[in-house]
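[1] Show me how the following folds:
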Amino acid sequence: MNEFDLLFRRRISFPANETISFERLNTVLERTALAIPFENLRVFEGKRDAVTKNYLIDKIIVNNEGGLCYELNAILYLFLMQNGFDVRLTRGITFKSDTQQYVTLGKTHVVILLRYNDTTYLVDTGFGANLSLNPLPLSGEVFTSTNGEFRVKKLSDGPNDYAFEMKIKHKDTDWKIGYAFDSSYTFTDLDECNEVQSTVIEHPESTFNKHPLITKLTDQGNVTLTDTSFTQWVNGDVTKEEVDIVTFKELLERHFGIRK
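    Have a look, this model is predicted:
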C-alpha cells in the first residue's frame, strides 16, 4: 500500500488493511460523502492551481478541504485506480430543474465510469448533496440509499446518451434529471479537469464564482453553508439561520473541518 492510498483511507475513515471489493464500493462512497465536503472556496477566492495528484492530496487530505466535482471525483478516480478498479473519467452537462434546461456552461461536471464484470457503472461523489452513494449501472435499475432513489436512464437523442436521475429523500416526489453525459467519451489525463476549472472560475454564468457554498452529507441528512445562511436537514426536518462573517467561519470549522 502506498502513501496516497493510506492517506485517503485515513481521510474517509476506511480500514487501512482491507482489500476493497466491488461490493464494498458503496461503503467507500458513503464514507467519502460524510468526510469530504463539496465546496467552492478557492474558486470564490479567485485561486487557481493546476489539478494534479499532488495538488489534490495537498488540498483535500493535508489541508482537510473539500472541492468541486473535478477535484472530488478526480481524487476518488485515482484512489479507485490505485485499488485495481477499471476506471475512467467523463464529463456531463448539468440540468436546471427550475428552467427545465441544461446549463449553458457546457460539460463542466466530471464523473467516473467504472467497468466491472462487463458492466459499466456511474460513480459520483462530486454532485453536492445529490449523491447516490452507490455505483449505478447504465441499465436504468433503481438503487436506494439513505439519500434517496437514483438511476441512470438511457436517452434517445442528443449528444449525450445517458442521464443521471434522482429522487432525494425528504425533498423530491418525482424523478429529476441531475445531468446528462456521453458514455463513449472518456479520459484519464487530469489536464482536462483544468479545462473544467477554468470554465467554473471564468464563465459569467457559473454559479460557483459568485458566492461561497459548502455542503456535506451527514448521518441524519445534510448541512449547507453559504455567506448568508446555514441550513440543516435532520431526518427530514429543515432549519435555516442567517450568518455573518464571524459565524460563517465558526460554522465552517465546526461542521466541515475547514479553517479560514
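[2] use CA for all of it now, contacts and neighbours both
    Will do.
[3] Could I get the full set of helices for this structure?
    Using DSSP state H, the helices found in the chain span residues 3-12, 25-35, 41-44, 53-56, 69-82, 191-202, 245-256.
[4] Contacts only, for the nearest residue to Ala180 once chain neighbours are set aside.
    Excluding the flanking residues, the one nearest Ala180 by CA to CA, 6 or more residues apart in numbering is Ala163, at 4.1 Å. Counting by CA atoms under 8 Å, 6 or more residues apart in numbering, Ala163 touches Val152, Lys153, Lys154, Leu155, Ile177, Gly178, Tyr179, Ala180, Phe181.
[5] can you do 6 Å?
    Contact partners of Ala163, counting by CA atoms under 6 Å, 6 or more residues apart in numbering, are Val152, Lys153, Tyr179, Ala180.
[6] Who wins on neighbours among the residues you listed?
    Using other CA atoms under 10 Å as the neighbour test, the contacts of Ala163 are led by Ala180, with 26 neighbours.
[7] my guess is that residue meets Ile93, correct?
    Yes. Applying CA atoms under 6 Å, one finds Ala180 in contact with Ile93, separated by 5.4 Å.
[8] What count of nearby residues applies to Thr19?
    Counted with other CA under 10 Å, residues neighbouring Thr19 total 10.
[9] now swap in Thr144 and tell me
    By the measure other CA under 10 Å, the count of residues near Thr144 is 16.
[10] this one as well, want them side by side:
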Amino acid sequence: MDVDAYLARIGAQRPAAPTAAALAELHERHATSVPFENLSVHRYEPIVLAEDALVDKIVRQRRGGFCYELNGAFAALLRELGFTVSLLAARVYRGEGRFGSPFDHLALRVDLEEPWLADVGFGRFARRPLRMTACEAQPDAEGEFLVLDAPDGDLDVRYNGEPVYRLERRPRLLADFGPTCWWQATSPDSHFTQQLLCTLPTPGGRVTLAGDKLIEHVDGKRVERVLAGREIVDAYREYFGIDVNEAPSPGVFPAAGPRPFPN
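    Below is the predicted model:
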C-alpha cells in the first residue's frame, strides 16, 4: 500500500507511533474526508472486498463507499501504521426491538492500552473512536454515544439514546462479509438499492446528496433544494470531490430477487 498517498487523501500526517491520540486523529480525518456513498450500487460497478481494490477506490479513484469498503480500507491503513485491528460484524437496529442480519455492518476493534471501536463507514456516526469498555456516555461532535453490554456477550451501540447496532466481539475476515455485501448491493429489499446517497460531515454539520436533493445541515438548521442535470454533477465535485460525467440516477432492481453483477 502507498501509505503516504492514503494519508494525503485524508489530509493526515504519518503518526510517530500507534497511540490512542493518533487513532483519533486518523479516524476523524477519514470520517470527514471520505464520503459515505453508494454510487457503485446504482452504476452497477462490482464491489470487490479485497484490501487493494478498496484502497484503490478510495485513494486513486478518490471515491467513498459503504461500510464494508470504508472500514475495510481503513483497517488496512491502520495495520500498515502499526495498529492491531480486528474486523467485527454488527446487526443494524431496524426498529421495534429488532436487529438486522449477521454481517449487516462491518466495524473495527483497535487494541491499544484498551480496546477502541472505530467506525468510519456508518454514515452519520461518531467522528472519533469510542471506548469499548466504558459504560458512561461518550460525547462527540456528532452527539452522545454509549457502548453497553448486550445479550450473548455482544455490545450495543447507542447514539443520542437510540440503538444503532449490536456488535459481535468475535474477529472476522473481510471475505466473511462478501455474501451480505453482495445482497446489500443487489437486492431490491436492500436499503442501498432503494436510495442513491452521498454524505459527509462538515465543520458546521453535514451535507448530503440524496438522489437529486441537496441537504445541508449548518449549525442546527436544515436547508434543502432540488438539483437537476449539471447541478448534480457539480455538487458531487464541489461537496464530495467525486467526478462524474453525468448525473447518476437510481438503478432499477428486479423484484424477483438479488441480481448478479455484470462480468
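[11] Show the contacting residues for whichever residue in structure 2 pairs up with Tyr116 of structure 1.
    With TM-score structural alignment as the criterion, Tyr116 of structure 1 lines up with Leu112 in structure 2. Under the criterion of CA under 6 Å, 6+ apart, the contact list for Leu112 of structure 2 is empty.
[12] go on, the one 4 residues further on?
    By CA under 6 Å, 6+ apart, the contact list for Trp116 of structure 2 reads Arg109, Val110, Leu130, Arg131, Met132.
[13] show me what contacts the first one?
    By CA under 6 Å, 6+ apart, the contact list for Arg109 of structure 2 reads Val85, Ser86, Trp116, Leu117.
[14] Please name the spatially closest residue to the first one (chain neighbours excluded).
    So that's Val85 of structure 2. Per CA to CA, 6+ apart, closest to Val85 of structure 2 is Val110, 4.6 Å.
[15] thought that neighbour was touching Gly82?
    No. Val110 of structure 2 is beyond contact range of Gly82, at 10.7 Å (criterion: CA under 6 Å).
[16] Map Ser139 of structure 1 onto structure 2.
    So Ser139 of structure 1 corresponds to Ala134, using TM-score structural alignment.
[17] Can you get me a residue count around that match?
    The burial count for Ala134 of structure 2: 14, using other CA under 10 Å.
[18] Against Arg172 of structure 2, how distant is it?
    According to CA to CA, to the nearest Å, Ala134 of structure 2 stands 23 Å off from Arg172 of structure 2.
[19] Could you do Glu28 of structure 2 as well?
    From Glu28 of structure 2 to Arg172 of structure 2 the distance is 24 Å (CA to CA).
[20] Compare the two (neighbour count), which wins?
    The neighbour comparison of Glu28 of structure 2 against Arg172 (other CA under 10 Å) goes to Glu28, with 20 against 16.
[21] quick one, what contacts whatever residue of structure 1 lines up with that one?
    Taking TM-score structural alignment, Glu28 of structure 2 has Glu30 as its aligned residue in structure 1. Shown in contact with Glu30 of structure 1 (CA under 6 Å, 6+ apart): Leu133.
[22] quick one: Glu30 of structure 1 and Ile112 of structure 1, what's the gap?
    For Glu30 of structure 1 relative to Ile112 of structure 1 (CA to CA), the value is 16 Å.
[23] Thr94 of structure 1 too?
    Thr94 of structure 1 sits 15 Å away from Ile112 of structure 1, going by CA to CA.
[24] just Ile36 of structure 1 next, same as before
    For Ile36 of structure 1, the distance to Ile112 of structure 1 (CA to CA) stands at 17 Å.
[25] can you check Asp86 of structure 1 too?
    10 Å.
[26] hang on, the earlier thing: who has more neighbours out of Val110 and Gly82 of structure 2?
    A count of neighbours by other CA under 10 Å puts Val110 above the other of Val110 of structure 2 and Gly82, at 23 against 12.
[27] before we move on, back to that, now, of the helices of structure 1, which is deepest in the fold?
    Of all these, helix 69-82 carries the top mean neighbour count, a mean of 22, counting by mean count of other CA atoms under 10 Å.
[28] give me the stretch of structure 2 that it matches.
    With TM-score structural alignment as the criterion, helix 69-82 of structure 1 aligns to 67-80.
[29] quick one: the matching stretch to structure 1 mean distance?
    Mean deviation of stretch 67-80 of structure 2 relative to structure 1 after superposition (mean CA distance after the TM-score superposition for structure 1): 0.8 Å.
[30] List of residues touching that stretch?
    Counting by CA under 6 Å, 6+ apart, Glu51, Leu54, Val55, Leu106, Val120, Gly121, Phe122 sit against stretch 67-80 of structure 2.
[31] which one of those residues is nearest Asp176 of structure 2?
    Leu106 (10.1 Å; CA to CA).
[32] What residues of the longest strand seen in structure 1 count as buried?
    When structure 1 is parsed with DSSP state E, its longest strand is strand 86-96. For strand 86-96 of structure 1, burial by neighbour count (16 or more other CA atoms under 10 Å) applies to Val87, Arg88, Leu89, Thr90, Arg91, Gly92, Ile93, Thr94, Phe95.
[33] what angle sits between that strand and helix 191-202?
    Between strand 86-96 of structure 1 and helix 191-202, the angle comes out at 20 degrees (axes from the mean of the first three to the mean of the last three CA atoms, to 10 degrees).
[34] And strand 86-96 of structure 1 against structure 2, how far off on average?
    So strand 86-96 of structure 1 averages 1.0 Å relative to structure 2 (mean CA distance after the TM-score superposition for structure 1).
[35] what packs against that strand?
    strand 101-102, strand 109-116, strand 176-181 (3 or more CA pairs under 6 Å, 6 or more residues apart in numbering; DSSP states H and E).
[36] same thing but at 8 Å, please
    If contacts are counted by 3 or more CA pairs under 8 Å, 6 or more residues apart in numbering; DSSP states H and E, strand 86-96 of structure 1 sits against helix 69-82, strand 101-102, strand 109-116, strand 176-181.
[37] what's in contact with it?
    So strand 86-96 of structure 1 is contacted by 74, 77, 80-81, 101-103, 106-116, 177-183, 185-188 (CA under 8 Å, 6+ apart).
[38] how far is that strand from where the chain is centred?
    11 Å (CA atoms, centre = their mean, to the nearest Å).
[39] The counterpart of Phe230 of structure 1 in structure 2: neighbour count?
    Counting by TM-score structural alignment, Phe230 of structure 1 lines up with Leu214 in structure 2. Using other CA under 10 Å, Leu214 of structure 2 has 21 neighbouring residues.
[40] contacting residues around Leu214 of structure 2?
    Neighbours of Leu214 of structure 2 in contact, by CA under 8 Å, 6+ apart: Val207, Thr208, Glu224, Arg225, Val226, Leu227.
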